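Enquirer: sequence and predicted structure are below.
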Amino acid sequence: MKLYDSKAVARFLDVSERRVRQLRDEKIIAEARPGLYDLTDTNRRYINYLRKRNPESEEVIDYNTERAKLVRAKRKNEEYELQLKEKQLHAAADIEAVMNNMLVNFKSRMMAIPAKLSPVLCKKTDKAEIFKLLKEQIDEALQELSDFKTAFGEGAADDEESNS
């Protein structure tokens, strides 16, 4: 076992030589022989002293636990990236843009129904026929909301591949 003087211990602990003597006098660290210290024991005792002195700010960090958390986070990130590439997952911004586009188109279709059907409906007297015409136009507008793949452009990509 190699022993070190107070100057070497001070450099190792990043404190002054005077602080090393204070720590010795306070019985926080111990001399192996007069004026000489076992570096391993001194280091362990000093770390324990720091932990006891300030327990709430000195959180014990387990390297393996932290490493496992990092690896887990990286793995999840890679899984999300893969799901995005495979179009199993969509970014919130993409969904928002698609939903805005779909709702604007739906509103336009619904607003166009009166202008489109009024010339035809003014000539009709049969309630069943009027109902049928209105229902067809509303169903057509609603169909656009239900077509998720076309809204995300997947249908267009599939059509382009089949035409090539």
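Expert: Here it is on my side, so go on.
Enquirer: only C-alpha atoms for contact and neighbour calcs from this point on.
Expert: OK.
Enquirer: helix, strand or coil: sort out the residue nearest the centre of the chain for me.
Expert: Using Cα atoms, centre = their mean, the residue of the chain that lies closest to the mean C-alpha position is Asn77, 7.6 Å off. Look at Asn77: counting by DSSP: H, G, I helix; E, B strand; the rest coil, its state is helix.
Enquirer: can you check Tyr37 too?
Expert: Going by three-state DSSP, the secondary structure assigned to Tyr37 is strand.
Enquirer: what about versus this one:
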Amino acid sequence: MAKTKAEVIPLNEREISTGELAAIVGKSARWIRQLTSDGTLKQVARGKYILGDSIKTYVEYSSGGKENDGKPRLVDHKTEHERIKMEMAQLDLDEMRGNLHTTEDVQEAWGDLIVEFRKRLSALPTRLSSELSYLTDPKEIRLLMSEEITSALLNLSDYDPLNGGDRNDEGAEEADS
């Protein structure tokens, strides 16, 4: 009698039981049944699965979903979360190094700058009144006022509110020369 060859079924088309699938993916049979009842895995018969389809579906499920279904996957959310954490850490580092200032710091600095500007402009009449009282030529008056306003603006340009109102290094060097 001649032996008949058994039909060879490709591995990816082989039917396997719930327990076998659970052993392959490293989960419990209960977990596989839960995925089946959720509609993630498909049975071909009671407690039977096609090996290739089931593994492919399980891998898609465990990575967060299909890439082409238009929905964000868990992997995408985790990647975005890590990117945001990295960006926040970089911002914290920049702030510690003094390369970045908080909104409150900037608002306070601008407020200080405006107060300083107001003080310098308010001082102009007092400083100029005695000199202007002796002048009669409008050109001389205009020139003196222009010089004083320019001087006040130059002093203000050196004002650095982030360093407690001190002059910045460049302005201090220019004023010294």
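Expert: It's in. For clarity, every value in this text was computed on a predicted model and none was experimentally measured.
Enquirer: TM-score of the superposed pair?
Expert: With the length set by TM-score structural alignment, normalised by the length of the first structure, the two chains reach a TM-score of 0.57; 134 aligned residues with a Cα RMSD of 4.0 Å.
Enquirer: quick check: the gap between the equivalent of the residue nearest to the centre of the first structure over in the second structure and Lys78 of the second structure.
Expert: When the second structure is aligned by TM-score structural alignment, Asn77 of the first structure is paired with Met88. Computed as Cα to Cα, to the nearest Å, the Met88 of the second structure to Lys78 of the second structure distance reads 15 Å.
Enquirer: again with Pro161 of the second structure
Expert: Distance of Pro161 of the second structure to Lys78 of the second structure, computed by Cα to Cα: 41 Å.
Enquirer: which one's more surrounded, these two?
Expert: A count of neighbours by other Cα atoms under 10 Å puts Pro161 above the other of Pro161 of the second structure and Lys78, at 19 against 11.
Enquirer: what residue of the first structure takes the place of Ser146 of the second structure?
Expert: By TM-score structural alignment, Ser146 of the second structure lines up with Lys135.
Enquirer: burial count for its match?
Expert: Lys135 of the first structure: 12 neighbours (other Cα under 10 Å).
Enquirer: for the nearest residue to Glu170 of the second structure once chain neighbours are set aside, what are its contacts?
Expert: The shortest distance from Glu170 of the second structure to any non-neighbouring residue, by Cα to Cα, 6 or more residues apart in numbering, is to Asp158 (7.7 Å). Asp158 of the second structure sits next to 167-168, 170-172 when contact means Cα atoms under 8 Å, 6 or more residues apart in numbering.
Enquirer: return the member of those nearest to Gln34 of the second structure.
Expert: The nearest member of those to Gln34 of the second structure, counting by Cα to Cα, is Asn168 at 68.3 Å.
Enquirer: wait, that closest one touches Tyr159, no?
Expert: Yes. Under the criterion of Cα atoms under 8 Å, Asn168 of the second structure makes contact with Tyr159 at 6.4 Å.
Enquirer: out of the two, which sits in the more crowded spot?
Expert: Tyr159 (21 against 15).
Enquirer: which residues in the first structure does the longest helix along the second structure align to?
Expert: Among the segments of the second structure that qualify as a helix by DSSP state H, the longest is helix 103-132. Mapping helix 103-132 of the second structure onto the first structure (TM-score structural alignment) gives residues 92-121.
Enquirer: next one: that stretch to chain centre, how far?
Expert: Counting by Cα atoms, centre = their mean, to the nearest Å, stretch 92-121 of the first structure is centred 34 Å from the centre of its parent chain.
Enquirer: and what of stretch 119-136 of the second structure?
Expert: 51 Å.
Enquirer: buried stuff in it?
Expert: By neighbour count on 16 or more other Cα atoms under 10 Å, the buried set for stretch 119-136 of the second structure is 120, 132.
Enquirer: cool, stretch 87-105 of the first structure as well?
Expert: Neighbour counts using 16+ other Cα under 10 Å place 98-99, 102 of stretch 87-105 of the first structure among the buried residues.
Enquirer: any chance of CSV for those, columns distance to Tyr49 of the first structure?
Expert: Output for the buried residues of stretch 87-105 of the first structure, formatted as CSV (distance: Cα to Cα, whole Å):
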residue, distance to Tyr49 of the first structure
Val98, 59
Met99, 59
Met102, 64
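Enquirer: state the helix or strand in which Ile32 of the second structure lies.
Expert: Secondary structure assignment for Ile32 of the second structure, by DSSP states H and E: helix 29-38.
Enquirer: which other helices and strands does that helix contact?
Expert: helix 18-25 (3 or more Cα pairs under 8 Å, 6 or more residues apart in numbering; DSSP states H and E).
Enquirer: which elements pack onto the helix it packs on?
Expert: helix 29-38, strand 48-50.
Enquirer: 10 Å instead?
Expert: Other elements packing on helix 18-25 of the second structure under the criterion 3 or more Cα pairs under 10 Å, 6 or more residues apart in numbering; DSSP states H and E are strand 15-17, helix 29-38, strand 48-50, helix 51-62.
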